[in-house]
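**Q** the sequence and its predicted three-dimensional model are supplied below.
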Amino acid sequence: MENFDASLSTYFRAWLGPRDTRVKGWFLLDNYIPTLLCSVIYLLIVWLGPKYMKNKQPFSCRGILVVYNLGLTLLSLYMFVEVSEMKFKENSDVEPGIQLFLFLFQLVTGVWESRYNFFCQGTRCAGESDMKIIRVLWWYYFSKLIEFMDTFFFILRKNSYQITVLHVYHHASMFNIWWFVMNWVPCGHSYFGATLNSFIHVLMYSYYGLSSIPSMRPYLWWKKYITQGQLIQFVLTIIQTTCGVIWPCTFPLGWLYFQIGYMISLIILFMNFYNETYNKKGASRRKEHPRDHQNGSVATVNGHTNSFSSLENNVKPRKQRKD
């Protein structure tokens, strides 16, 4: 395993240069093996989980999903307010025990305070502000591991049809890509895509949480626009990344080219999902199941769902386990 990790480091050193020593010793970052193993286990569960659940009753998971979707969204808003009141002075040491959803505000303030260059920003130009962004981006990387739970909930609730190529590709690839980001380019030009994606996820998981409350569903008309926002995010990231190619700085060009290619792949997959969900099937679904499509009651966004509506909208809902 050590030889494999050393070989991998040598290969990427030729592309991106030596690893960033500022993250040495950080949880999960010293060795690629844990990230790779977590991803392999994730893919095995995606493959074997539906087979295991085939002859079993679906789990309800309602309480867990409410906590997972709504609770974490409320926590992100709480942390946003708390941090904004502290004003993030340069010399203050802000490291709460739970920072999972803190990264959005920290990224914005860190970039503002350090006067990051939108067109191209190196990874060693802003001192302590760079370190603040590195700390936040580590939580962004770690959040991609937690988001594997989206898929596991689908399996437990026997909503395996929602585990699409887009869903698995997005979840598995992001966790691995961000391991490399954190080891080679953990700040600088890397901040932009993470900032946009964090904002989209606040909206997305807010939608999931609210959709679990029946009285709120008539007001949830904006699920379609979350997907549109995701597509806009990819386009903006490509534009900002291309700026770094046209007006280069010390940020590695190899990573910029890779990010442009990855964003294009996401645009293709998300556009296909958007077309299949809202253009081709929208009219036929409304005609066949008009109650399923009133005021956004079906909470499908970005290849995910909140896993509540499918059971509640079926004519003959499956019997659910209570555990």
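**A** Received the coordinates, thanks.
**Q** CA atoms for contacts and neighbours, from now on please.
**A** Fine.
**Q** so what does the host helix or strand of Ile226 touch, helix or strand wise?
**A** For Ile226, the element it lies in under DSSP states H and E is helix 223-246. In terms of contacts (3 or more C-alpha pairs under 8 Å, 6 or more residues apart in numbering; DSSP states H and E), helix 223-246 is packed against helix 191-211, helix 253-274, strand 300-301.
**Q** buried residues, the helix or strand containing Ile177. List them.
**A** In this structure, Ile177 sits in helix 165-184 according to DSSP H and E. The neighbour-count check on helix 165-184 (16 or more other C-alpha atoms under 10 Å) flags 166-168, 170-172, 175-176, 178-184 as buried.
**Q** what do you get for stretch 260-278?
**A** Buried, per 16+ other C-alpha under 10 Å, within stretch 260-278: Ile260, Tyr262, Met263, Leu266, Ile267, Leu269, Phe270, Met271, Phe273, Tyr274, Thr277.
**Q** between these, which is closest to Glu82?
**A** Glu82 lies nearest to Met263 out of these, by C-alpha to C-alpha, at 32.9 Å.
**Q** contact partners for the closest one?
**A** Phe234, Val235, Thr237, Ile238 (C-alpha atoms under 8 Å, 6 or more residues apart in numbering).
**Q** second one coming, line it up with the first:
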Amino acid sequence: MDLLPALCLCLLICSGAAFSHQTGSEVIRKIVKEDQDALLFCALDGTNIAEDVFDWKTDGSSRHEVFVYRGSSYGDHLPGQDAHFKDRVFHFPEQLAVGNASIVIRKTQVTDSGNYTCYFPFHEPRRRAQYELIVEYILKPRNIPGAAQDPFIVYNKTSDGVLLQCVVRRAFPKPRVEWRDSSGSILTTEPTFTQKDMSFDVFLRATVTRSGFYRCVATQEEIHNEVFTETYVPGPGAASKPSVTNLKQTSDWALLQCEVLGASPKPSVFWKDDSGNIIKSEEPEVTERRGSYDIVLQTTVTKEGFYHCEVTQAEISHQVSAKTNVFFGGEF
């Protein structure tokens, strides 16, 4: 159980008052966002209900079965539960001894919205709790006709910085497309739209001069769809992907080399094994030209597996790596 619902349950049960007056005469409105969990409280005073029966239903043409508990059997183990709720509704077996018949609906959907009633068929009053559950839409990727798919991004270095271009194709209704930096701020740009057969292609360009992550976001409020693609723009002097080479190999060892060229500021360079552990290496060969650094780092390994050369420039929040595989099964 998640910590927050558990704490809520503890407070309600320990107070002794919250459950004792639930007779179902009052409809409680509960509002959650799509994909959140919904916790619906219900109890039979402080009575042990481990061998009892309680039933949750929601409104509809056939009053859909949400969850039913009968003795030690419940939910998916009993016939009649609506397939819509299968594997998504859970109760609190450790709280049955104090009369707790509450349920949690995991990862709510908008179609979960409706009126929910908790029944104890062999006790009076039978109806113990009523909820109006409202599940509100959120913006997220939707797999429906017309929904924009993940944008396509390309970027090119120019004399002014880096030109980012975002492309969103065949979207309907017309999406709002924005470039956002790593802080979430929207870059001032103007999109270009082309329309064909009621769908829209969108092209959005932005020139940036600072390194960091940039995100192209396409939003269609009308269908609650939002998708994005993110890219990293390296700053001037950011190290490119290092070159890794197996210089020499015998039947029981291999000499690996990592080469980094033209990096500024000076990077940290390490060899790591496939578990992420730094392995012992030779002293790096460092060449500096006008504040730009070339670095060569060698290591000798005696075990098979993948090895990574990792290059980090903390000052500009930049990191790249390359890997190679060492295998001693061949002939030398």
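**A** Nice, thanks for sending it over. Just so you know, these numbers come straight off a predicted model, no measurement behind them.
**Q** can you calculate the TM-score here?
**A** Overlay of the two chains. TM-score (TM-score structural alignment, normalised by the length of the first structure): 0.24; 127 aligned residues with a C-alpha RMSD of 6.5 Å.
**Q** now neighbour count and distance to Tyr52 of the first structure too, for the contacts of Met263 of the first structure, in a markdown table please.
**A** Below are the contacts of Met263 of the first structure laid out as a markdown table (neighbours: other C-alpha atoms under 10 Å; distance: C-alpha to C-alpha, whole Å):
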| residue | neighbour count | distance to Tyr52 of the first structure |
| --- | --- | --- |
| Phe234 | 22 | 36 |
| Val235 | 16 | 39 |
| Thr237 | 21 | 39 |
| Ile238 | 21 | 40 |
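**Q** looking at those residues, spot the one nearest Glu288 of the first structure.
**A** Phe234 (33.5 Å).
**Q** excluding chain neighbours, what is closest to the closest one?
**A** Spatial nearest neighbour of Phe234 of the first structure, excluding adjacent residues (C-alpha to C-alpha, 6 or more residues apart in numbering): Met263 at 5.7 Å.
**Q** and for Thr300 of the second structure?
**A** In space, and not counting its chain neighbours, Thr300 of the second structure is closest to Leu255: 4.5 Å by C-alpha to C-alpha, 6+ apart.
**Q** wait, a strand at Cys10 of the second structure?
**A** No - assignment of Cys10 of the second structure by DSSP: H, G, I helix; E, B strand; the rest coil gives helix, placing it outside any strand.
**Q** what separates it from Ala171 of the second structure, distance-wise?
**A** Note on Cys10 of the second structure: its distance to Ala171 of the second structure, by C-alpha to C-alpha, to the nearest Å, is 48 Å.
**Q** neighbour count: the two, which is higher?
**A** Ala171 (20 against 12; other C-alpha atoms under 10 Å).
**Q** wait, that one touches Phe200, no?
**A** Yes - here Ala171 of the second structure lies in contact with Phe200, judged by C-alpha atoms under 8 Å, at a distance of 5.1 Å.
**Q** which ones are touching Gln233 of the first structure?
**A** Gly193, Leu196, Asn197.
**Q** and the helix holding Ile226 of the first structure, what's buried?
**A** Those would be 223-224, 226-227, 229-231, 233-238, 240-242, 244-245, for helix 223-246 of the first structure by 16+ other C-alpha under 10 Å.
**Q** go on, stretch 196-207 of the first structure?
**A** Leu196, Asn197, Ser198, Phe199, Ile200, Val202, Leu203, Met204, Tyr205, Ser206, Tyr207.
**Q** hang on, Cys14 of the second structure in a helix?
**A** Yes - assessed by three-state DSSP, Cys14 of the second structure belongs to a helix.
**Q** mind listing what it touches?
**A** Here Cys14 of the second structure is in contact with no residue (C-alpha under 8 Å, 6+ apart).
**Q** quick one: it from Leu7 of the second structure, how far?
**A** Taking C-alpha to C-alpha, one finds Cys14 of the second structure at 10 Å from Leu7 of the second structure.
**Q** what's the closest non-adjacent residue to Ile105 of the second structure?
**A** Per C-alpha to C-alpha, 6+ apart, closest to Ile105 of the second structure is Val89, 4.6 Å.
**Q** burial measure for the one you found, as a count.
**A** What Val89 of the second structure shows, counting by other C-alpha under 10 Å, is a neighbour count of 19.
**Q** and what of Phe258 of the first structure?
**A** Counted with other C-alpha under 10 Å, Phe258 of the first structure comes out at 12.
**Q** cool, Val27 of the second structure as well?
**A** 14.
**Q** do Ser284 of the first structure as well
**A** Ser284 of the first structure: 11 surrounding residues under other C-alpha under 10 Å.
**Q** which other helices and strands does the helix or strand encompassing it contact?
**A** Using DSSP H and E, Ser284 of the first structure sits within helix 282-288. The helices and strands touching helix 282-288 of the first structure, judged by 3+ C-alpha pairs under 8 Å, 6+ apart, number zero.
**Q** pull out the buried positions in that helix.
**A** Per 16+ other C-alpha under 10 Å, helix 282-288 of the first structure contains no buried residues.
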